[in-house]
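Q: Return atomic coordinates for the entry below.
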Amino acid sequence: MPIDAAKALAAEARSAAISWDHKDVQLYHLGVGAAANPDKDRPATDPDELRYTLESRLHVLPSFATVAGAGMGAMGGLSAPGIDVNLAAVLHGGQAIELHRPIPVSGTATLTSRVAAVHDKGKAAVIVLRAEAADGDGPLWASEAQLFVRGEGGFGGERGPSARLDVPERPFDRTADRPVRQDQALLYRLSGDWNPLHADPEFAKLAGFDRPILHGLCSYGMTLKAVVDTVLGGDVSRVRGYRTRFAGVVFPGETLRIGMWESAGRVQAVVTALERDGAPVLADTVVEHA
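A: Next comes the predicted model:
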């Protein structure tokens, strides 16, 4: 069996030094739609967008944690002991981050990662990868990725949690539409996720898609940016945590419709693909904030 759950869970955590600077942050922000404002009356150099693109005003969107160090805490976990899977069978099932403090524009940290769980879903396995980053001043963030691996279940393991969030029985408090450029996946992958599923049509067909799809983590970042910009006044330092379940795919050229419900210290959201009659994209999505 390609997945040896016992071996993966028993393996020692792996640590690696990672570093980033303003160019990495700017590239990531452009990859999740910064400066591509859907309001054509506002230029790419609008002050609200320059917070994401101009080094003298730069702040860091917390979802940058998923690509810092070229995403070593997530897809890098697929090389852990006991894990040997076909990349074409892997889909990102969910993602969560917890922020201990704002991410600096440039820095060096130690990233410690491990396989936290392996769940048996019958026809598939879910690998839970946890990574924690700390620098000289202490903890920075913790992230948890759930990777869905088709065809690797049935090994007799625990099914794991399957709880879903209740959807509020009221209209959205806010709605934001965010277009996905045709070249969005090609730009986003420069932040470190080189999975050919997002660029190579032939590889996408092997994975069951008629064309390359957008990275789930790109939709994840675009959604957090929309929440920060519309609910949190553009203040990234207010984000304390962010989690989602990837409920469907996005194709470049589509539009994300982000519906938000606000409550004290919390924004719950659902994300759909506008051009496909509201096909689900992100579900069970929560941004916790100060």
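Q: from here on, contacts and neighbour counts on C-alpha atoms
A: OK.
Q: Distance from the one helix or strand residue 132 maps to to the middle of the chain?
A: For residue 132, the host element (DSSP states H and E) is strand 124-135. On the basis of CA atoms, centre = their mean, to the nearest Å, strand 124-135 sits 12 Å off its chain's mean C-alpha point.
Q: Pull out the buried residues from it.
A: Judged by neighbour count (16 or more other CA atoms under 10 Å), strand 124-135 contains these buried residues: 124-134.
Q: tell me the angle of whichever helix or strand comes after it relative to strand 124-135?
A: Per DSSP H and E, the first helix or strand lying C-terminal to strand 124-135 is strand 138-150. Per axes from the mean of the first three to the mean of the last three CA atoms, to 10 degrees, the angle that strand 138-150 makes with strand 124-135 is 170 degrees.
Q: Which elements pack onto strand 138-150?
A: strand 90-99, strand 124-135 (3 or more CA pairs under 8 Å, 6 or more residues apart in numbering; DSSP states H and E).
Q: Identify all contacting residues around that strand.
A: 65-66, 73-74, 85, 89-103, 123-134 (CA atoms under 8 Å, 6 or more residues apart in numbering).
Q: circling back to that earlier point, and which of the buried residues of strand 124-135 is nearest to residue 208?
A: In terms of CA to CA, no member of the buried residues of strand 124-135 lies closer to residue 208 than residue 124, at 15.6 Å.
Q: How much space separates the residue lying closest to the closest one once chain neighbours are set aside from residue 36?
A: Nearest non-adjacent residue to residue 124, counting by CA to CA, 6 or more residues apart in numbering: residue 153, 4.0 Å away. Distance of residue 153 to residue 36, computed by CA to CA, to the nearest Å: 41 Å.
Q: Ok, residue 65 next?
A: Distance, residue 65 to residue 36, using CA to CA: 22 Å.
Q: can the buried residues of strand 124-135 go into TSV with extra columns for distance to residue 167?
A: What follows is the buried residues of strand 124-135, written out as TSV (distance: CA to CA, whole Å):
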residue	distance to residue 167
124	27
125	27
126	24
127	26
128	25
129	27
130	27
131	29
132	30
133	32
134	35
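Q: for comparison, sequence B:
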Amino acid sequence: MLDYEKTKAWRSGAVRHTYTVRDTMLYALGLGAGSDPLDAAQLRYVYEKDLVALPTMAAVLASPGAWMRERSELGIDFLKLVHGEQGVTLHAPLPVAATVVGESRVTRIIDKGEGKGAVLTVEKTLTDDATGQLVAVCEQVLFLRGDGGFSQGQGGDAAAPALPAVPEGAPESMLELPTRPEAALVYRLSGDTNALHVDPQVAAKAGFPRPILHGLATWGMAGRGVVQQACGGEPHRLRALQARLTAPVFPGETLVLESWRIGTDEVAFRVRAKERDLVVLNNGRARMDV
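A: Below you'll find the predicted structure:
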């Protein structure tokens, strides 16, 4: 059973991560950038000439790793963990190469009840090791399907405010983002080597007909689309991005980013898998500099 006190007190300590322009380009390739070799806007992410970093890469830098699996005394059923939501707030443009320091901590654990699971939120601050400047704050929400009832009816922490729904009616703009058949094989090289995304036998045991794309890759592709549509192709203008992961994506599918303007500096969005007409990312909000 999940140990609330031990889990809430968990801290990663300082995780130093040195990444290069090659890592920056590899991350972008994992999100489908460069699929059109004549598109100068895409080449900025995958070619060292005038290279820029996609801001969503902050989510994969200086990761604390599979700490829930390694810390058995926490009592978390790692095999029943599902990535539920992801967010990032940018405080400075992400360098194309740097050494960054990540410090992660658990900020909230909600008990939904016996047989109903628990919800755990992890916050990661990312700073530039050379300057000490805060670069980004990332928030990951995990659904622990096997850990409901740990508080014996006390409920754990209070629930966080729900992500706002997208507006009713047809989206104001749509953008197709094709995924490559080998997308998961490329994206995993940015750090998430879970066999679910590469091994057909592991995928079958998890109930999938074939390996699925990483949820953070779907989220990152949405971020790339938001930068293209709402930030004029300038990644430094993106200030925050958050969304709920609602269904898996199979590599090779076409993602459709559907978005609505909210005022002058905010966009609501969702992502649909075109071939299955299925919403795979929902309750998305992005904020940008005008």
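Q: hmm, back to that, in terms of packing, which of residue 65 and residue 36 of the first structure has more residues around it?
A: residue 65 (23 against 19; other CA atoms under 10 Å).
Q: Helix, strand, or coil at the counterpart of the more buried one in the second structure?
A: Using TM-score structural alignment, the partner of residue 65 of the first structure in the second structure is residue 58. Under DSSP: H, G, I helix; E, B strand; the rest coil, the three-state class of residue 58 of the second structure is helix.
Q: these two touch, right, residue 58 of the second structure and residue 126?
A: Yes - proximity of residue 58 of the second structure to residue 126 meets the contact threshold set by CA atoms under 8 Å, at 7.5 Å.
Q: Mind telling me which residue is nearest the centre of the second structure?
A: Central residue of the second structure (CA atoms, centre = their mean): residue 216, 3.6 Å from the mean position.
Q: show me what contacts that one?
A: Applying CA under 8 Å, 6+ apart, one finds that residue 216 of the second structure lies in contact with residue 86.
Q: again, but for the one 5 residues further on
A: When the contact criterion is CA under 8 Å, 6+ apart, the partners of residue 221 of the second structure are 31-32, 177.
Q: Which one of these sits in the busiest neighbourhood?
A: Highest neighbour count within the contacts of residue 221 of the second structure: residue 31, with 28 neighbours (other CA under 10 Å).
Q: can you give me the strands for the stretch 151-290 of the second structure?
A: Applying DSSP state E, counting those that start in this stretch to the stretch 151-290 of the second structure gives strands spanning 173-178, 238-245, 254-262, 266-273, 278-288.
Q: roughly how far is stretch 185-197 of the second structure from the heart of the chain?
A: 13 Å.
Q: Run a quick neighbour tally on the residue nearest to residue 9 of the second structure when sequence neighbours are not counted.
A: Leaving aside its chain neighbours, residue 9 of the second structure sits nearest to residue 106 (7.1 Å; criterion: CA to CA, 6+ apart). Other residues within reach of residue 106 of the second structure, judged by other CA under 10 Å, total 19.
Q: Would you mind finding the match for residue 106 of the second structure in the first structure?
A: By TM-score structural alignment, residue 106 of the second structure lines up with residue 115.
Q: Also residue 149 of the second structure?
A: By TM-score structural alignment, residue 149 of the second structure lines up with residue 154.
Q: and that match, that's in a strand?
A: No - Residue 154 of the first structure is assigned coil when assessed by three-state DSSP, not a strand.
Q: who touches the spatially closest residue to it that is not a sequence neighbour in this structure?
A: Closest residue to residue 154 of the first structure apart from its sequence neighbours, by CA to CA, 6+ apart: residue 122 at 4.7 Å. Applying CA under 8 Å, 6+ apart to residue 122 of the first structure gives the contacts 153-155, 159.
Q: So among these, which ones count as buried?
A: For the contacts of residue 122 of the first structure, a burial check counting by 16+ other CA under 10 Å picks out 153, 155.
Q: Report how many residues lie close to residue 156 of the first structure.
A: Applying other CA under 10 Å, we find 10 other residues in the vicinity of residue 156 of the first structure.
Q: Quickly note the distance from it to residue 124 of the first structure.
A: 12 Å.
Q: Nearest to residue 203 of the first structure among the buried residues of strand 124-135 of the first structure?
A: residue 124 (20.2 Å).
Q: quick one: the counterpart of that closest one in the second structure and residue 147 of the second structure, what's the gap?
A: Residue 124 of the first structure maps onto residue 117 in the second structure, with residues paired by TM-score structural alignment. Counting by CA to CA, the gap between residue 117 of the second structure and residue 147 of the second structure amounts to 5 Å.
Q: Identify the residues contacting stretch 197-215 of the second structure?
A: For stretch 197-215 of the second structure, using CA under 8 Å, 6+ apart, the contacting residues are 83, 183-185, 187-188, 195-196, 245, 248-251.
Q: Mind doing that once more with 7 Å?
A: Outside of stretch 197-215 of the second structure, the residues within contact range by CA atoms under 7 Å, 6 or more residues apart in numbering are 184-185, 195-196, 245, 248-251.
Q: Tell me the buried residues in the longest strand that the second structure contains?
A: Using DSSP state E, we find that the single longest strand of the second structure is strand 98-111. The neighbour-count check on strand 98-111 of the second structure (16+ other CA under 10 Å) flags 99-111 as buried.
Q: tell me the secondary structure for the aligned partner of residue 51 of the first structure in the second structure?
A: Alignment note (TM-score structural alignment): residue 51 of the first structure maps to residue 44 of the second structure. With three-state DSSP as the basis, residue 44 of the second structure sits in helix.
Q: Neighbours of the closest residue to residue 44 of the second structure other than its chain neighbours, how many?
A: With CA to CA, 6+ apart as the criterion, residue 44 of the second structure has its nearest non-adjacent residue at 5.0 Å, and that residue is residue 51. Around residue 51 of the second structure there are 16 other residues, counting by other CA under 10 Å.
Q: All good on my end, thank you.
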